[in-house]
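Q: Show me the folded form of this:
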Amino acid sequence: MIADKSPNYISQEDYLSQEEESPIKHEYSDGEIYAMAGASDAHVTIAGNLFALLRNHVRGTGCRVYMADMKAYVESANSYYYPDVMVTCDARDRELKNYKKYPCLIVEVLSPKTEAFDRGNKFYDYQKLDTLVEYVLISQDHQRLDCFRRNAQGIWTLQFYDPGSEIDLESVDFRTSIEALYEDV
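A: Predicted coordinates for the structure are as follows:
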């Protein structure tokens, strides 16, 4: 016997179709959709700073940087998320218009309402992406960045960065000061 789907269940195809027309963004997790809330000035500034720095860094390398409006598709979790910043260097992603499946770097700027989910279930889903090397969580309240990095054995390790630190994102061979990330915040 097959269990009934939730009364709020929406198919992946219906989600993608509706999302193209929707005036607000929604994340999708295994048949359920969740509206995205607006972001604070600090949140947008931090994400924008990182996007600009990374965009300049990867220019001409074949890698692409996306900010806020591009979905990451985690096929094995049947989920679509909108990372604050995402980098993909995989040629297969060039064929995908509305989402990316092969990112090497995903960044989330934390907010009080999303921090537990970003650190918990969303990270659990992101770990299923074989191409993902680094998952970065950035505080908007304090100069602090947590970089989860998958090592050669497939084990996730954590590197903290705080004031005075030089941030090192190995997935894209990128370095910058934490102060540059928080400029104008």
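
Q: going forward, measure contacts between C-alpha atoms and count neighbours the same way
A: Fine.

Q: ok, residue 106 to residue 73 distance?
A: 12 Å (C-alpha to C-alpha, to the nearest Å).

Q: meant to ask about residue 165
A: Distance, residue 165 to residue 73, by C-alpha to C-alpha: 32 Å.

Q: Neighbour count for the two, which is higher?
A: residue 73 (22 against 15; other C-alpha atoms under 10 Å).

Q: Find the nearest non-adjacent residue to the more buried one, please.
A: Using C-alpha to C-alpha, 6 or more residues apart in numbering and skipping residues adjacent in sequence, the residue nearest residue 73 is residue 80, 4.6 Å away.

Q: Could you report the distance from the one you found to residue 141?
A: Residue 80 is 27 Å from residue 141, by C-alpha to C-alpha.

Q: what's the spacing between the lengthiest helix in the chain and its chain's center?
A: Criterion DSSP state H: the longest helix present in the chain is helix 41-58. Computed by C-alpha atoms, centre = their mean, to the nearest Å, the chain-centroid distance of helix 41-58 equals 13 Å.

Q: I would like the residues contacting it, please.
A: By C-alpha atoms under 8 Å, 6 or more residues apart in numbering, the residues outside helix 41-58 that reach it are 64-67, 84-85, 109-111, 140, 172, 174, 180-185.

Q: Flag every buried residue along that helix.
A: Judged by neighbour count (16 or more other C-alpha atoms under 10 Å), helix 41-58 contains these buried residues: 42-51, 54-55, 57-58.

Q: To compare against the first, here's the next sequence to fold:
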Amino acid sequence: MRVQKAFAPWKPARCAHHRDGGIRAACRDAGVRLWRYLSIVDDCRRVFDWIERQSEPHELIDGVPVSIMAGARQSHNVATTNIVVALVLSAKTKGCRATSSDTAVRTGQYGVRYPDVVVDCGPPDPSAKEAARPTVVVEVSSPGTLAIDLTDRIDEYQAHEDIQVIMLVEPDVISVKVYRRDVHGLWTTEKYDDVEQSVDLPEVNSSIRLRDVYDTLEPKSRPPR
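A: Next up is the predicted model:
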């Protein structure tokens, strides 16, 4: 997860012709947020096309574009790569694909997030820009984003009906927190703080060792609580 900075909502200059004049008027309203605008009028430019044209990557939070500042630390990038490598082959046995932060996940009607790792178990589509059925999402926290990861993102992911497992990884401290949806649809929490432990992920035919998550890194042990 990279540091975010606020970004003013994108305001459409105009709408394509539409049979409903009321909707056209709503689209011209400067207060209409990007995602809401695009969800109303499907013949205006798509949100992912807009995101791709920006000089910086963006997420969409409640319809408001927020730029994601690049330049994550090496520990963040190494941990992210280690997790993808640990998941990619085993997830494939269940018809799932493990990808890194270029795969979008829709969060609610007006949101788009880019988790650090996504395991997508939906139908494959080489041209897709978003996960069809995100089953596992992983956020590798940075010091400035841990509070955000623990609040807004977790809430959004838990509201997504397809997501079964959320992993929150701290790259500089041996700490992995797992949120898992049980058979009743309730969320349980698991904590791991020993490199000899493994996180079982039967949802995607996988198991990931903390030793593999932190491979080549030198994380500190979490202080006793």
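
Q: Which position in structure 2 pairs with residue 138 of structure 1?
A: Here residue 138 of structure 1 is matched to residue 169 in structure 2, going by TM-score structural alignment.

Q: isn't that match right next to residue 191, touching?
A: No. Residue 169 of structure 2 is beyond contact range of residue 191, at 10.3 Å (criterion: C-alpha atoms under 8 Å).

Q: the more surrounded of these two?
A: Taking neighbours as other C-alpha under 10 Å, residue 169 of structure 2 and residue 191 compare with residue 169 leading, 28 against 13.

Q: in what helix or strand does that one lie?
A: In the assignment (DSSP states H and E), residue 169 of structure 2 maps to strand 165-170.

Q: ok and that strand relative to helix 74-92, angle-wise?
A: 150 degrees (axes from the mean of the first three to the mean of the last three C-alpha atoms, to 10 degrees).

Q: Superposed on structure 1, what's the mean shift for strand 165-170 of structure 2?
A: Mean deviation of strand 165-170 of structure 2 relative to structure 1 after superposition (mean C-alpha distance after the TM-score superposition for structure 1): 0.3 Å.

Q: need the next SSE after that strand, C-terminal direction.
A: strand 175-181.

Q: That following strand against structure 1, how far on average?
A: In the superposition against structure 1, strand 175-181 of structure 2 averages 0.4 Å from its aligned positions (mean C-alpha distance after the TM-score superposition for structure 1).

Q: list the helices and strands that strand packs on?
A: strand 165-170, strand 187-192 (3 or more C-alpha pairs under 8 Å, 6 or more residues apart in numbering; DSSP states H and E).

Q: neighbours around the closest residue to residue 26 of structure 2 other than its chain neighbours, how many?
A: The spatial neighbour of residue 26 of structure 2 that comes closest, neighbours along the chain excluded (C-alpha to C-alpha, 6+ apart), is residue 32 at 7.1 Å. Per other C-alpha under 10 Å, the neighbour tally for residue 32 of structure 2 reads 18.

Q: swap in residue 18 of structure 1?
A: 12.

Q: so how far is the helix or strand that contains it off the chain centroid?
A: If you go by DSSP H and E, residue 18 of structure 1 is part of helix 12-21. In terms of C-alpha atoms, centre = their mean, the centre of helix 12-21 of structure 1 is set 20 Å apart from its chain centre.

Q: likewise stretch 84-98 of structure 1?
A: Chain-centre distance of stretch 84-98 of structure 1: 12 Å, with C-alpha atoms, centre = their mean.

Q: re earlier: of residue 80 and residue 141 of structure 1, which one has the most company?
A: Applying other C-alpha under 10 Å to residue 80 of structure 1 and residue 141 shows that residue 80 carries more neighbours, namely 25 against 12.

Q: Let me see the ranges of the strands in structure 2.
A: For structure 2, the strands defined by DSSP state E cover 4-5, 58-61, 64-68, 97-99, 105-106, 112-113, 117-120, 134-140, 165-170, 175-181, 187-192, 198-201, 206-209.

Q: Single out the most deeply packed of the ones you listed.
A: strand 117-120 (a mean of 27; mean count of other C-alpha atoms under 10 Å).

Q: Could you give the residue range in structure 1 aligned to it?
A: With TM-score structural alignment as the criterion, strand 117-120 of structure 2 aligns to 85-88.
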